[in-house]
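Peer 1: structure for this input, please:
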Amino acid sequence: MEKKAWWKESVVYQIYPRSFNDSNGDGIGDLKGIIEKLDYVKDLGVDVIWLCPIYQSPNDDNGYDISDYQGIMKEFGTMKDFDTLLEEAHNRGLKILMDLVVNHTSDEHAWFIESRKGEDPFYRDFYIWSKEKPNNWESYFGGFAWEYDETRKEYYLHLFSKKQPDLNWKNPNVREKVYEMMTWWLEKGIDGFRMDVINLISKMDGFPEGEPIPHTPYTEKNPYVVCGPHLHEYLKEMNQKVLSKYDIMTVGEALNITLEEGKKITDEREHELQMIFHFEHMNVEYPGKEKWTDKRFKLVDLKKILAKWQDGLKDHGWNSLYWNNHDQPRVVSRFGDDGEYWEPSAKMLATCLHLMKGTPYIYQGEEIGMTNVKFPSISDYRDIEILAAYDKYTKMLGYTHEQMMKCIYSFGRDNGRTPMQWNDSKNAGFTQGTPWIGVNPNYTKINVEKQLRDKNSILHYYKKLIKLRKSHEIIVYGDFKMLYEEDPNLFVYERILEGEKILVVLNFTKEEQTFNPPEEWLGKEAEVLISNYENEGKITEKTLKPYEAVAYLLKN
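Peer 2: Down below sits the predicted model:
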């Protein structure tokens, strides 16, 4: 039996504050807007809210460029508003997970301002400086990762935007300052951290030349910054000095990470982090190649990746389960069907994720089946990555406008950043003003208010899945076993715990499919835990409807 923990039994709801709910009509979501919707989040049944960055920031990368870790972005409100949010969330039994961005800061952070002067010995080496450009490393957002600074007359490293200089984690003063800041937030009463690109904090010594792969931000073009030589040392130190002192949840975002490195980070005996977000299943259409594509995924590839991580972390690690976040397109458009089979495919994908082993994460709007958006003009987009890629591909790589827009419609990050669709009033009820980014025009069909009234809606289906998790220990702690791994159309797996088994059967296509049950299940009477079509308990060969999902519970 797994070691029990509250964070294993929880469901997390991710809020992108800028796009969630605007309380003051300026077109930007804010903390008071989140407070207004806490009852909705509580009613969904989740346990934890993960807040994307709310710190003071010049917003070059939508808050992931932090200029003051202990200040609140003025557009979002004040620290008093945050304290109210924390109190009101805790009053409802909801925990708050903060986004921790410590691979880099903003170039407007006081630490960088002092470091670029090069005068104060304490701050001089807070960032990674070089008198000459030392290698060919590229930024994940395109272009060289080294920027010449006129003030200091040296180059600094930025793995993302040039306004996001990388901190020098080799410097013990940097680490102590980071740990002080983390402790400050935990003493305030927050319940954990989601750690942005945490596996990039240690870079290879000596700055060896990279292995650039053209025009993609999601491959190991810079293998010398991924899981560097001191990563585990730093995470163990962070755990020992900060994390271990509190009963909290920790999850680290880990780019290009291997299963072996993922095991090291999440192994409870290693005392680093509890979970990671890997991206292997999110890169299923373009493994090691190309993000900007309009290719459709292959189910067999997706199953093998998910099974690999389920099996690989089963003994002492723990999986985070997610389809969507602020950096990903909407899953119903990507792995489902946002047209004719929008509702059943959204429910099927939810079933697939929530009945696997791990802690599920729901991204705002996923619970109502929000879809990708197709804005007509590149000027309608706000994401720094989209704009940089469009510029590069159309000007340097020969893509037409139409070609590139098709890729953006499939994989652009702004697909997940359009405003939350609350109702069918103007701007989907998100704001009384002009929204910072356009609203998906389908909000009149897809919105919270409409689905709350419909007991068969996607929203109510999510509520049922979350309730099942609370009432069936097997869903949290049972072993995972993939079946029919080579089937190109069906995703079938078992969960097993002591005297119970769950069989999950999923049709990932818009065509009917024949399902032949495993011999040990054939003819058995079982409880239908959940299904997106009408289903009987007896398990026999059957024809699955388009995007059908059914989960059976069998007790010995």
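Peer 1: contacts, neighbours, all on C-alpha from now
Peer 2: Fine.
Peer 1: spatially nearest residue to Ser161 (excluding sequence neighbours)?
Peer 2: Counting by Cα to Cα, 6 or more residues apart in numbering, the nearest residue to Ser161 once its immediate chain neighbours are dropped is Phe141, at 6.4 Å.
Peer 1: how close does that neighbour get to Ile384?
Peer 2: 8 Å (Cα to Cα, to the nearest Å).
Peer 1: out of these two, which sits in the busier spot?
Peer 2: Higher neighbour count among Phe141 and Ile384: Phe141, with 22 against 15, using other Cα atoms under 10 Å.
Peer 1: contacting residues around Asn168?
Peer 2: 125-128, 174, 201 (Cα atoms under 8 Å, 6 or more residues apart in numbering).
Peer 1: wait, I meant Met370
Peer 2: Per Cα under 8 Å, 6+ apart, neighbours of Met370: 330, 332, 421, 446.
Peer 1: in strands only, show me these.
Peer 2: Counted as lying in strands by DSSP state E, out of those, is not a single one.
Peer 1: out of the residues you listed, which end up buried?
Peer 2: 330, 332, 421, 446 (16 or more other Cα atoms under 10 Å).
Peer 1: ok, the residue nearest to the spatial centre of the chain to His354 distance?
Peer 2: Nearest to the mean C-alpha position of the chain, counting by Cα atoms, centre = their mean, stands Asn325 at 3.9 Å. Relative to His354, Asn325 is positioned 15 Å away (Cα to Cα).
Peer 1: alongside the first, I'd like the structure of this one:
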Amino acid sequence: MNKQWFKDVVVYQVYPMSFQDSNNDGIGDLNGIKERLPYLQKLGVDVIWLNPIYESPNQDNGYDISNYEKIQPVFGTMDDFNDLLDAIHKHGMKLLMDLVVNHTSDQHRWFKESKKSRHNKYADFYIWRDPVDGHEPNNWGSNFSGSAWTYVPERKQYYLHSFASGQPDLNWDNPEVRKNVYQMMRFWLDKGVDGFRMDVINYISKPKDLSSAPAPNGSKYAPIEPIVTNGPHLNDYIHEMNREVLSKYNVMTVGEMPNTKPEDAVKYANLDGKGLNMIFQFEHVKLSANSNKRLGKWSDKKIRLTELKKALSRWQNGLDGRSWNSLYWNNHDQPRAVSRFATDDPKYRILAAKMLGTTLHMMQGTPYVYEGEELGMTNNHYHDIHQYEDVESINAYHQFSDKEKIVKPNTMLNYLADRSRDNSRTPMQWNNDQNAGFSKVKPWYPVNPNYKYINVDVEKANPYSILHYYQRLIRIRHHLDLIRYGNYEELDPDDDQAFSYKRHYGKQTLLVISNFTDKVIERDYKQDRANELLISNYPDDKGRTIRPYETKVYLFI
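Peer 2: I've put the predicted structure just below:
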């Protein structure tokens, strides 16, 4: 196995708005992150990924960027950023920035100029089309509900936006767009940034044919994602980006790529170093999508373990020796892992959170820990639409419940409680003081009420906590080449209660057994012949007996 530094690290994702408020305005900031670096260092992570901190009108919480080379004022100044970057490096960690270049904000200078005229320097920086019969150019629907097109009277044309109307898609077929993006990337890399997480990077190459597409029964719009992902020039643009920028720096890159398969990842993130280092795939987090295709992800359906195993195993086997996996349960766009993939029932939450962490961290790939995951933070389980902040959630509720009336309001609220992005964006829970120690004033978004017993201070004080367990997971991973580089072998794919697999590296074998149920089960994988029980979430080992949400990792030499 070719050893490269991005394969050896564990990444911690920080959602800046919700991590730590240092100046008591209710919003997390750069200086707050700097204050918490000793915590992250002690956790053992190697890389910090920051969600967007650029200037933005915040229509989509920073993913609508109005100036790529300025810091959003509520987060601090460029001097604050420089100090944070320096402090991260002094603590022996690296920094991954969020690169959002499929779209900008409609307040970006490029778009403001582009909308003025069809004949200026920026006229073709975005994707414009004439009306068809007085309406949108086609029936594509935005990921955030409604049409993917918005009309601009000045040009008498529509512009394409895969997401909110305030997020116009850039025209990557224009060489000047790519030139400007690469220049911006160098601005940050020259500061010493250690790489990029690239937001929906496989959206950047649009199909040549922008005609209408089949829509789900009863729907006015065709979902845009399968239409615009993995376009005809995507690989060309990724390789060009690598040649022009990435190859000139010792950096780590991960591309967010929904609607991709392992064979796609091998093209875009081949181990030859000419593309990206890895991608974020979505197969395992889309398994519980609604059977009604009009509703897409909105559902409260539980994931079947056999399907989860099949999805994760497909990526483990499909990328082995050819590309590299990114390992994650949740992030800023996904609900809390323990609530979704296991249980947040207080009786089992701690065991379940440790089990999930073990199952993921023992696989081949680079693990990503989302802020609070190491505490077993849970979904908030809201019950009123007015409690939501996320534009995607609010739009979906009004479209499906109010306008189309295909889902009853209470049912849609159940779906939001299970799947809304807001579940992951509540403030970090540091202690049981006011606002969980996040801020001394009312936070921009309410703290989960369970912070009184789920917080860093409680976890630190308990040597058997989830936090201490994650520290052990990370240490073990850093110590064993077998975990980082070993081949993967799934065991009993039809087992709907346990997720078991082996890893092989040289003469060493790792056996992982995880019970995803609250039942006692029996499994015999000759674990009694193991040389060592590396880690488990129970204080003793009952051999073939696997207790509720138990996870065990054995080493054979």
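Peer 1: work out the TM-score between the chains.
Peer 2: The TM-score (TM-score structural alignment, normalised by the length of the first structure) is 0.96; 548 aligned residues with a Cα RMSD of 1.7 Å.
Peer 1: what residue in the second structure is paired with the residue nearest to Ser161 of the first structure?
Peer 2: Using TM-score structural alignment as the criterion, Phe141 of the first structure maps onto Phe144 of the second structure.
Peer 1: and Lys374 of the first structure, by the same measure?
Peer 2: By TM-score structural alignment, Lys374 of the first structure lines up with His381.
Peer 1: surely that match forms part of a strand?
Peer 2: No. Counting by DSSP: H, G, I helix; E, B strand; the rest coil, His381 of the second structure is not found in a strand; it is coil.
Peer 1: so it makes contact with Tyr415?
Peer 2: No. The criterion here is Cα atoms under 8 Å, and His381 of the second structure misses it with Tyr415 at 9.9 Å.
Peer 1: the two: which has the busier surroundings?
Peer 2: Neighbours were counted for His381 of the second structure and for Tyr415 using other Cα under 10 Å; Tyr415 has more, 21 against 18.
Peer 1: ok, whatever residue of the second structure lines up with His401 of the first structure - how many residues close by?
Peer 2: By TM-score structural alignment, His401 of the first structure lines up with Pro409 in the second structure. For Pro409 of the second structure, the neighbour count with other Cα under 10 Å is 17.
Peer 1: distance of Pro409 of the second structure from Ser326 of the second structure?
Peer 2: 36 Å.
Peer 1: now swap in Asn431 of the second structure and tell me
Peer 2: With Cα to Cα as the criterion, Asn431 of the second structure and Ser326 of the second structure are 30 Å apart.
Peer 1: then Ser56 of the second structure?
Peer 2: Following Cα to Cα, the distance that separates Ser56 of the second structure from Ser326 of the second structure is 28 Å.
Peer 1: who has more neighbours out of the two?
Peer 2: Comparing Ser56 of the second structure with Ser326 by other Cα under 10 Å, the one with more neighbours is Ser56, at 25 against 21.
Peer 1: isn't that one up against Ser105?
Peer 2: Yes. Between Ser56 of the second structure and Ser105 there is a contact under Cα under 8 Å: 7.1 Å.
Peer 1: need the overlap of contacts for the two.
Peer 2: With Cα under 8 Å, 6+ apart as the test, Ser56 of the second structure and Ser105 both reach 63-66.
Peer 1: of these, buried ones?
Peer 2: Applying 16+ other Cα under 10 Å to those flags 63-66 as buried.
Peer 1: contacting residues for Lys263 of the first structure?
Peer 2: So Lys263 of the first structure contacts 312-313, 316-317 (Cα under 8 Å, 6+ apart).
Peer 1: which of those are also in contact in the second structure?
Peer 2: On the basis of both residues aligned by TM-score structural alignment, their matches' Cα atoms under 8 Å, what survives of those in the second structure is 313, 316-317.
Peer 1: what range in the second structure matches the helix or strand hosting Lys264 of the first structure?
Peer 2: Mapping Lys264 of the first structure onto the secondary structure by DSSP states H and E places it in helix 259-266. Residues 262-269 of the second structure are matched to helix 259-266 of the first structure when aligned by TM-score structural alignment.
Peer 1: from Pro287 of the first structure, how far off is the alignment partner in the first structure of Glu283 of the second structure?
Peer 2: Taking TM-score structural alignment, the alignment pairs Glu283 of the second structure with Glu280 from the first structure. For Glu280 of the first structure, the distance to Pro287 of the first structure (Cα to Cα) stands at 8 Å.
Peer 1: next one: Asp125 of the first structure
Peer 2: With Cα to Cα as the criterion, Asp125 of the first structure and Pro287 of the first structure are 36 Å apart.
Peer 1: more neighbours: the two, which one.
Peer 2: Per other Cα under 10 Å, whichever of Asp125 of the first structure and Pro287 has more neighbours is Asp125, with 22 against 14.
Peer 1: the match of Glu283 of the second structure: neighbour count?
Peer 2: Glu280 of the first structure: 20 neighbours (other Cα under 10 Å).
Peer 1: could the buried ones among the shared contacts of Ser56 and Ser105 of the second structure be laid out in JSON lines, adding distance to His398 of the second structure and secondary structure?
Peer 2: Output for these, formatted as JSON lines (distance: Cα to Cα, whole Å; DSSP: H, G, I helix; E, B strand; the rest coil):
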{"residue": "Tyr63", "distance to His398 of the second structure": "22", "secondary structure": "coil"}
{"residue": "Asp64", "distance to His398 of the second structure": "22", "secondary structure": "coil"}
{"residue": "Ile65", "distance to His398 of the second structure": "26", "secondary structure": "coil"}
{"residue": "Ser66", "distance to His398 of the second structure": "27", "secondary structure": "coil"}
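Peer 1: fine by me, we can end here.
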